[in-house]
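K.L.:
This is a predicted model, with the sequence first.
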Amino acid sequence: MKIENFKTDKEALQAMTSCLIGYMERKTDGHPFNLALSGGETAKKMFALWVEEYKERIDWDNIRFFWVDERCVPPTDPDSNYGHANELLFKPLHIPEDHVHRIHGEVEPGTEAMRYSRIVKEYLPRHGQLPYFDCIILGIGGDAHTASIFPDTLPLLTDSRNYAVSQHPGTSQFRITMTGPLILNDSPLLVPVLGAGKQEMLEELKKGYSPTNPTPAAYILTHAVEAVVYTTTV
């Protein structure tokens, strides 16, 4: 894990986007670039920046969009990760619908987790026994959860399924999340950690994963082949 610190959120997201562009430029196999997105407030800032500054600087037509996780709500619900991305990114950039592989949050969670696992398995190339993303953009919450793997759902870090059902410990909202083995299947991880209140969490992340620091984010960042955290808080 590498942590890069910046003065502003915008500078952090610009640096992260430059790294993403580098990954895209180094992919020369002629196949689309498979990118997994996360949601949340940081994602909203990222989408706005991409539309404002990178409309002509990124080959959007070459990207196929997937999701790290999704809330189990319809796409019109304010909680929908896809809903925000559709309004803030896909529509403004005229991304074709068939380039976006959304998680259907309105469907029964267990059924949809199985369907999306199958979609990812069928569409993506493999690295070893599991599908492989060209890049995964992860968020980290103040409680050090990542994707929708929370401190009380740690078994999802080693779950053999590609996607599984999780539940938010505070709201009890069901979510569908990528599991640890798929996140860690050699994909580079770009991790923007912005916003107030995350200083203490980041200090704990620097210590790595251990019995005294058994958080989802610490586990993922400790075991990742390549992970860069972009932040303004340390």
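P.N.:
Yep, that arrived.

K.L.:
use CA for all of it now, contacts and neighbours both
P.N.:
Fine.

K.L.:
Enumerate the positions of the longest helix along the chain that are buried.
P.N.:
As assigned by DSSP state H, the longest helix anywhere in the chain is helix 9-26. By 16 or more other C-alpha atoms under 10 Å, the buried positions in helix 9-26 come out as 9, 12, 13, 14, 16, 17, 20, 24.

K.L.:
Residue 232 is in contact with the first one, correct?
P.N.:
Yes - with contact defined as C-alpha atoms under 8 Å, residue 9 reaches residue 232; the gap is 6.3 Å.

K.L.:
ok, how many other residues are close to residue 118?
P.N.:
14 (other C-alpha atoms under 10 Å).

K.L.:
adding another structure so you can compare the two:
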Amino acid sequence: MNYKIFSATQLLLDQLAEDFFLLSQKDKASHISLSGGSTPLLLFKYLAQSSYAQSINWQKLHFWWGDERCVAPTDSESNFGQCKQFLFDHITIPEENIHRIKGENDPQQEALRYAQEIKAHVKSVNGIPQFDWILLGMGDDGHTASLFPGQTNYQDSNLTLVATQPQSGQLRVSKTAVLIENSQRITYLVLGEGKADIIRKINAETAGSERYPAGKIKAKSGLTQWYLDSGSAKLLIEGNSDEC
């Protein structure tokens, strides 16, 4: 596992912001898939309030989502809604660069529509659209995006699916494992001591184990990395990671 441990949350945010900046300086447009959750929210706020709001060339970045709850964009649980409130409303970015999952639509129809939008805008490699960078979070049960333990078909050839949150029964639209794994780069963002035990369990898993989607899903031919803080990494074996 490629772990990068940050001694302070701000250092992690600085690294992510710099990564955004470098992608925005490339000649071609880059396609980035965002995650919901508390860590991306910290990143959105930082990008909007720092010098990166002006220095990043937002015209070169296209934003997508790994998953979305089936709620309206104005709902407090909407991943897009949080990003809009804390980032997009504070920067200059073309509307056509924002590719949201429309959680207010019929889930099955929206999953199909979003897959078509991905195909139309993201270049395919090996017959599958290839994102430049996919940011992912991880739940306490080891799920990522809306791919849950015991429910994930890692060989599903579709690009998107409708998932059900096991505890609440809430419907969500999510990228599939196959689509995520074709990305050039995957970065898992995990903060806090509350995630330390599941990080330890994933680290101890046999390679290829399907028990925890976040441990199973890796870039097939690109970079997979874990950005952790000292809390989430506290139970990892020393020498298995780089600390910043």
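P.N.:
Right, received. Where do you want to start? Please read these numbers as outputs of a predicted model, since none were measured by experiment.

K.L.:
Identify the contacts common to residue 9 and residue 232 of the first structure.
P.N.:
residue 194 (C-alpha atoms under 8 Å, 6 or more residues apart in numbering).

K.L.:
where do the strands sit along the second structure?
P.N.:
Assigned by DSSP state E, the strands in the second structure fall at 3-6, 30-34, 61-65, 67-69, 124-125, 128-129, 133-136, 160-164, 171-175, 185-190, 223-229, 241-243.

K.L.:
just so I know, which of the ones you listed lies nearest residue 208 of the second structure?
P.N.:
Minimum separation from residue 208 of the second structure across those (C-alpha to C-alpha) falls at strand 223-229, 14.2 Å.

K.L.:
Can you name every helix or strand that that closest one contacts?
P.N.:
Where contact means 3 or more C-alpha pairs under 8 Å, 6 or more residues apart in numbering; DSSP states H and E, strand 223-229 of the second structure is packed against strand 3-6, helix 9-24, strand 185-190.

K.L.:
and these as a markdown table, adding distance to residue 106 of the second structure?
P.N.:
Below are those laid out as a markdown table (distance: least, C-alpha to C-alpha, whole Å):
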| stretch | distance to residue 106 of the second structure |
| --- | --- |
| strand 3-6 | 38 |
| helix 9-24 | 32 |
| strand 185-190 | 29 |
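
K.L.:
closest one to residue 44 of the second structure among the ones you listed?
P.N.:
Using C-alpha to C-alpha, those put helix 9-24 closest to residue 44 of the second structure, at 9.3 Å.

K.L.:
which strands and helices sit next to the closest one?
P.N.:
Packed next to helix 9-24 of the second structure, using 3+ C-alpha pairs under 8 Å, 6+ apart, are helix 38-49, helix 52-55, strand 223-229.

K.L.:
Mean deviation, it versus the first structure?
P.N.:
Superposed on the first structure, helix 9-24 of the second structure shows a mean distance to its aligned partners of 2.7 Å (mean C-alpha distance after the TM-score superposition for the first structure).

K.L.:
count of residues packed around residue 230 of the first structure?
P.N.:
The burial count for residue 230 of the first structure: 24, using other C-alpha under 10 Å.

K.L.:
what's the counterpart of it in the second structure?
P.N.:
Here residue 230 of the first structure is matched to residue 227 in the second structure, going by TM-score structural alignment.

K.L.:
State the distance from the equivalent of residue 85 of the second structure over in the first structure to residue 75 of the first structure.
P.N.:
Aligned by TM-score structural alignment, residue 85 of the second structure pairs with residue 87 of the first structure. Remark: distance between residue 87 of the first structure and residue 75 of the first structure (C-alpha to C-alpha, to the nearest Å) = 10 Å.

K.L.:
who's more crowded, the two?
P.N.:
Shown here are residue 87 of the first structure and residue 75; by other C-alpha under 10 Å, residue 75 has more neighbours (20 against 13).

K.L.:
Let me see the contact set for the nearest residue to the more buried one once chain neighbours are set aside.
P.N.:
Spatial nearest neighbour of residue 75 of the first structure, chain neighbours left out: residue 83 (4.9 Å); criterion: C-alpha to C-alpha, 6 or more residues apart in numbering. Applying C-alpha under 8 Å, 6+ apart to residue 83 of the first structure gives the contacts 75, 76, 77.

K.L.:
Residue 77 of the first structure too?
P.N.:
So residue 77 of the first structure contacts residue 83 (C-alpha under 8 Å, 6+ apart).

K.L.:
measure it to residue 83 of the first structure for me?
P.N.:
Per C-alpha to C-alpha, residue 77 of the first structure is found 7 Å from residue 83 of the first structure.

K.L.:
do the same with residue 148 of the first structure
P.N.:
17 Å.

K.L.:
likewise residue 221 of the first structure?
P.N.:
28 Å.

K.L.:
re earlier: out of the helices and strands packed on strand 223-229 of the second structure, nearest to residue 67 of the second structure?
P.N.:
Of all these, it is strand 185-190 that lies closest to residue 67 of the second structure, at 14.3 Å by C-alpha to C-alpha.

K.L.:
Good, we can wrap up now.
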